[in-house]
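Sequence and predicted structure, then a few things I'm wondering about:
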Amino acid sequence: MAAPGSHLELVSCAIVLLTLFVTIATSADIFLDWHVSIDFNLKPVSADQQVITINGLFPGPLINATTNDNVHINVFNGLDEPLLFTWNGIQQRLNSWQDGVSGTNCPIQPGSSWTYDFQMKDQIGTFFYFPSINFHKAGGGFGPIRINNRPVISVPFPKPAAEYDLLIGDWYNSSYKDIRSRLDTVDDGISPSWMLINGKGPYMNNFSKSYETINVTQGKTYLLRISNVGTAWSFNFKIQNHQMVLVETEGSYVNQIQLDSLDVHVGQSYSVIVTANQIDADYYIVASPKMIVSTNSNTLIGVAVLHYENSTTPANGPIPIGPDPFDLQFSINQAKSIRWNLTTGAARPNPQGTFNVTNVTISENFILQASTGTINGSSRYTVNNVSYLTPDTPLKLADYFSNGSGVFELDAYSKNTSNVNAVSGVFVASALDKGWLEIVLKNEFETIDSWHLDGYNFFVVGYGEGEWRPESRFTYNLFDPVSRSTVQVFPRGWSAVYVYTDNPGMWNLRSQNLQNWYLGEELYVRVYDPDPNPAKENPPPDNLLLCGKYQPSAPPPSPSLSPPPPPPPNGPSSNAYNPPRTSRSLIAVITTAICYLFIGLL
């Protein structure tokens, strides 16, 4: 029997313990149903083309999660060809089975469905998803991902009044199928014709069906999450009469710097803080392509509107002009100025600087030259003179069932030097588990290239012009290099990154420029841990798809494509969080029992 007054003690004890349990049980399960289809009537720029939508939306729906949440996305493929989604920058800890690229997953066949299951493990920040095969990205199907901080982790800037996702990218006048059919060689390259902001054409253009508007209130601050979801062009982002404070890039908080404009390269994401500190009016939001002569400002330049709540004055005057699009030194200097914030926490309370590269020992290095080569009479993009040849069987399946036998040969091509002659091949490079890897990315092109490594963030330690040499290492920034998953490589230059290879799996290393990727500028990095203790990569999922040389023993039953049942209140249709897997009633029972025991001992 509890002593008099112990009820108050019980309540106080329960509050303390419940707070502790809530802090520990931080992961929630998010369930989403995506119906992917083609919309012929959307016409972002009044051109007849096929636009890929998700649940009727272009861009697709927001994935709004918190660090360590578990995400379950059931994808219904309503296209007339196979489909895969990849999660740009989501690290998929120990789980490349869910990566959604041709080397890891069998595609989702037309008229069927498949469920992705992955965790936002130890991540925060701004990311996006997109379809990864068949040149689908040029037709849409992309959408934003936010990973919010857990409540116990402080954010290094005041809470904004609102957050906006800005998915910005180049766009073609033709459908993705038409562009794809014309891309047999490098020489068949087709340039985009537009820059869209959130799937909408530029403001003040007669061919734009609509334009994007961001609503603000004077005196308040806003967080803009900016992603380059395009296929070819880097862009410079700016807002008329407003400055931005850069705060985050692809899961890393950066030293806050004030900017008039920001270069964003293909596949990259940034978060900036903007204060609505001008008079009530409308202002231009501008995304202008790099390395492009944009003489027609109504098509090649993306234009949206920043609208003040009490504004009656439309945006007017000339569209703001940013830096010279061919001024590479501006871009290089800005890239070098983006540094990791060493003092703040992110997904964890530890300062980011706890995980630094100042004194690491490099165990191996890759030196990868991106160029073009002629193979069987066709010009292809290559890495070390190897143009990637996609096998019918995903590498991940072949590696799991037969160590790659009959599908790929590990390290068949050099990771440091180029083949004498250009060849097509299945380029799979090994990397030592839990070692530090240096990757030097070299660019022979006259355009800006952009490289991404699935499964990891890497430390961007250096940029350079001209030829990379071993002595170039003396120019590296090893004190506070930013950690991110996509790095630009400037024309006729190089970029260097460090990677700690602690995430076993089969991971795609590719150009983010879609034409380059489609025509062979990619490889896979196999990180293997032979020790079962500690745990290796996750086993294959229960719903593993088989294809290529590993066909299912019997045809699976046809999945139902009937509409999903209505979601529960506050359910997945609103992307709200479901309760953590740990039962709240069970937590309450355990909490009460512990408190009675504690009080009885006093």
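Thanks, I have it.

CA only for contacts and neighbour counts going forward, please
Noted.

so what's the most centrally placed residue in the chain up against?
In the chain, the residue lying closest to the centroid (CA atoms, centre = their mean) is residue 88, at 2.3 Å. For residue 88, the contacting residues are 127-130, 267, 454, by CA atoms under 8 Å, 6 or more residues apart in numbering.

export those to a markdown table and tack on distance to residue 115, secondary structure and neighbour count?
As requested, the contacts of residue 88 are arranged in a markdown table below (distance: CA to CA, whole Å; DSSP: H, G, I helix; E, B strand; the rest coil; neighbours: other CA atoms under 10 Å):
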| residue | distance to residue 115 | secondary structure | neighbour count |
| --- | --- | --- | --- |
| 127 | 20 | strand | 29 |
| 128 | 18 | strand | 27 |
| 129 | 15 | strand | 22 |
| 130 | 16 | strand | 22 |
| 267 | 24 | coil | 30 |
| 454 | 19 | coil | 24 |
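
any chance of these in TSV, plus distance to residue 344?
What follows is the contacts of residue 88, written out as TSV (distance: CA to CA, whole Å):
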residue	distance to residue 344
127	20
128	24
129	27
130	30
267	25
454	25
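
closest to residue 112 among those?
Each of the contacts of residue 88 was checked against residue 112 using CA to CA; the closest is residue 130, at 18.5 Å.

ok, the nearest residue to that closest one once chain neighbours are set aside to residue 124 distance?
By the measure of CA to CA, 6 or more residues apart in numbering, the closest residue to residue 130 outside its immediate chain neighbours is residue 142, 4.1 Å from it. Here the distance between residue 142 and residue 124 works out to 19 Å (CA to CA, to the nearest Å).

Residue 302 now?
Residue 302 sits 28 Å away from residue 124, taking CA to CA as the criterion.

what sits up against the top strand by length along the chain?
Assignment by DSSP state E gives strand 362-375 as the longest strand of the chain. Residues outside strand 362-375 that contact it (CA under 8 Å, 6+ apart): 186, 379-385, 415-418, 422-424, 431-432, 435-445, 521.

Restricted to buried residues, select those residues in PyMOL.
Typed into PyMOL, the next command selects the buried ones out of these (criterion: 16 or more other CA atoms under 10 Å):
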select buried, resi 186+379+380+381+382+383+384+385+415+418+422+423+424+431+432+435+436+437+438+439+440+441+442+443+444+521
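
Just the contacts of strand 362-375: which are in strands?
In strands, defined here by DSSP E, the members of those are 379-383, 423-424, 431-432, 436-443.

dropping in the other structure now:
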Amino acid sequence: MRECIILYFFIAWVLVLVHGVNGEDPYRFFTWKITYGDIYPLGVKQQGILINGQFPGPQIDAVTNENLVINVFNYLREPFLLSWDGIQQRRNSWQDGMYGTNCPILPGKNFTYNIQVKDQIGSFFYFPSFLFHKAAGGFGGIRIWSRPKIPVPFPNPAGDFTVLAGDWFKTNHYILRRYFLESGRNLPLPDGLLINGRGWNGYTFTVEQGRTYRFRISNVGLTTSINFRIQGHNLKLVEVEGSHTLQNTYDSLDVHLGQSYSVLVTADQPVQDYYVVVSSRFTTKVLTTTAVLHYSYSQKGVSGPIPWGPTNEVAWSLNQARSIRWNLTASGPRPNPQGSYHYGMIKPARTIMLANSAPYINGKQRYAVNGVSYVPPDTPLKLADYFNIPGVFNLGSIPTNPPGGNGGYLQTSVMSANFREFVEIVFQNWEDSVQSWHIDGYSFFVLGMDGGQWTQASRARYNLRDTVARSTVQVYPRAWTAISVALDNVGMWNVRSQNWGRQYLGQQFYLRVYSPAHSWRDELPIPRNAMLCGRARGHRTRPL
């Protein structure tokens, strides 16, 4: 009998180790084949990156806490990586898909991502993160639905549309990478804008009069903020990157690089077709493209002038950004209201100031954070950290405050941080272009934004009650944006510009959030299928 009891507890312990992390949450399985194929997004034949023959790639649909098993086969002639913009990857930076955390998938090989969308809802997207592949496609939408028993603060819409919009170049991605970026040149002005991979009036959203639809808008572009609007229709904002918002109504909505928004649109106009418009913001030449909002049974196509959108009006955009607030009474992925987390009552342990710059280093254009222009190492940082491989990076290789001056230097920059630390981060922008910043693995609170130099007195203008929580935030020209974030997710996380040219040329670094406990409760173990490259090649992974 005693032996049976011991055996029972042994089996139970094994099951906890094997299955306890994910519990009984369902699994969704995907098999993706990455290939090149001919695409014509702006009427010119190009070599695009397809996923299962599709451009854009397949939509991912999941419910809070579900597990996604995505087996990616690389049929390109070069290494490939996918990353998941806004998916927080709780305790699991092993699956982040940036080169600082993962080895790329070699040609002819495959890798299986195991991702749990733990405690998340909302609208996101995935994209290729290596070798400037993002300029060739390979991106797609992610929708994370609330669990059935968790109330959503608006009625179920009649339909749910994904809008992947952004700038596009007719020049192939490898020419952009080699001729411009790696030669120290700025990227040219994009050739146009796309909506779901198509140009002018190339995509149609079909609706029925009198019904309400959800549009999930993501800026998947490389260099340009955009404005989204629909002729004759209002946009009711309901969600921003996993946060339910106050349901303000807008004529048009600015969406900066890497950002995602959900709006409700009621088809309350006469039966005909209407323009869905995306135009560039803060560019010397305004780029515009359209799709079609088609009312069922409409016999009349789009007509009339395209509705006006803002162009260089920074104050207009700033005021709109400040109007976006958290819905304190709405439930997020859990049944408790979002407002039950009183972020404004937590005193930050420290303040980190991050300033972007555009230095010339060794005669070439680079971009930097606090004077440090990031250089990719020969071994992913996460692997070097795990296997204690010396010489790959040094903690503290990027200062926590800008040093002053216009110079810069090359470095594999990593900033250290402590698990469960609550920090204030100030993004200071002295350049004349809008910046867009993202932190992998986290959602943060946007405390405030304004023009000029941030000082401690700027805190008097913070919103400490109902600011929105998100993963990507804009910083206007010669201005600052302040955020607060609870560093409750152990791992090696990429902090970057969402302008992909600036990111490629060094405007990024890694945040190492460290727990001395080395417990599986804080961070999952290295995956059994982890790819090993560089100086990590030949090491052994321990099994899950």
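Good, I have the coordinates. Note that the coordinates shown come from a computational prediction; the quantities given were computed from them, not determined experimentally.

TM between them?
The TM-score (TM-score structural alignment, normalised by the length of structure 2) is 0.93; 517 aligned residues with a CA RMSD of 1.5 Å.

that older thread, the residue nearest to the centre of structure 1 matches what in structure 2?
Taking TM-score structural alignment as the criterion, the aligned counterpart of residue 88 of structure 1 in structure 2 is residue 85.

Give me the number of neighbouring residues for the counterpart of residue 512 of structure 1 in structure 2.
For residue 512 of structure 1, the aligned position in structure 2 is occupied by residue 498, per TM-score structural alignment. Residues near residue 498 of structure 2, counting by other CA atoms under 10 Å, number 29.

Pull the contacting residues for residue 498 of structure 2.
By CA under 8 Å, 6+ apart, the contact set of residue 498 of structure 2 is 222-223, 257-258, 435-438.

at 6 Å what do you get?
For residue 498 of structure 2, the set of contacting residues under the criterion of CA atoms under 6 Å, 6 or more residues apart in numbering consists of 257-258, 436-437.

same check, this time on residue 100 of structure 2
Under the criterion of CA under 6 Å, 6+ apart, the contact list for residue 100 of structure 2 reads 380-381.

and it, what element?
When elements are assigned from DSSP states H and E, residue 100 of structure 2 belongs to no helix and no strand.

For it, give its distance to residue 436 of structure 2.
If you measure residue 100 of structure 2 against residue 436 of structure 2 using CA to CA, the figure is 20 Å.

Check residue 486 of structure 2 too.
The value you get for residue 486 of structure 2 to residue 436 of structure 2, if CA to CA is used, is 20 Å.

what's the answer for residue 299 of structure 2, then?
From residue 299 of structure 2 over to residue 436 of structure 2 (counting by CA to CA), the distance is 42 Å.

of the two, who's got more company?
The residue with the greater number of neighbours, taking residue 299 of structure 2 and residue 436 and applying other CA under 10 Å, is residue 436; the counts read 22 against 10.

Show me what the more buried one lines up with in structure 1.
In structure 1, residue 436 of structure 2 lands on residue 450 (TM-score structural alignment).

Which residues are in contact with its match?
Neighbouring residues of residue 450 of structure 1 by CA under 6 Å, 6+ apart: 487-489, 511-512.

got it, and residue 548 of structure 1?
The contact partners of residue 548 of structure 1, by CA under 6 Å, 6+ apart, come to 392-393.

what's the counterpart of it in structure 2?
Matched by TM-score structural alignment, residue 548 of structure 1 corresponds to residue 534 in structure 2.

Quick one: map residue 151 of structure 2 onto structure 1.
Residue 151 of structure 2 maps onto residue 154 of structure 1 when the alignment is built from TM-score structural alignment.

so the longest strand of structure 1 matches what in structure 2?
Counting by TM-score structural alignment, strand 362-375 of structure 1 pairs with residues 348-361 of structure 2.

in the stretch 201-350 of structure 1, which spans are strands?
In order along the chain, the stretch 201-350 of structure 1 carries the following strands (DSSP state E, counting those that start in this stretch): 213-216, 221-228, 235-239, 244-249, 252-259, 261-264, 269-275, 282-289, 302-308.

on average, how far is the fourth one from the matching bit in structure 2?
Looking back up the chat, that one is strand 244-249 of structure 1. On superposition with structure 2, the average gap between strand 244-249 of structure 1 and its aligned counterparts reaches 0.4 Å (mean CA distance after the TM-score superposition for structure 1).

Tell me what angle that strand forms with strand 252-259.
Note on geometry: by axes from the mean of the first three to the mean of the last three CA atoms, to 10 degrees, strand 244-249 of structure 1 and strand 252-259 are set 170 degrees apart in direction.

what's the first-to-last distance across stretch 465-478 of structure 1?
One end of stretch 465-478 of structure 1 to the other measures 19 Å (CA to CA).

about what we covered before: just the closest of the contacts of residue 88 of structure 1 to residue 341 of structure 1, please.
Distance ranking of those against residue 341 of structure 1, using CA to CA, places residue 127 first at 18.9 Å.

Name all residues that make contact with that closest one.
If you count contacts by CA under 6 Å, 6+ apart, residue 127 of structure 1 has them with residue 145.

Residue in structure 2 paired with it?
Checking with TM-score structural alignment, residue 127 of structure 1 has residue 124 as its match.

Now the terminal residues of stretch 323-330 of structure 2, how far apart.
17 Å.

next one: it to chain centre, how far?
Once both centres are worked out by CA atoms, centre = their mean, to the nearest Å, stretch 323-330 of structure 2 turns out to sit 21 Å from its chain's centre.
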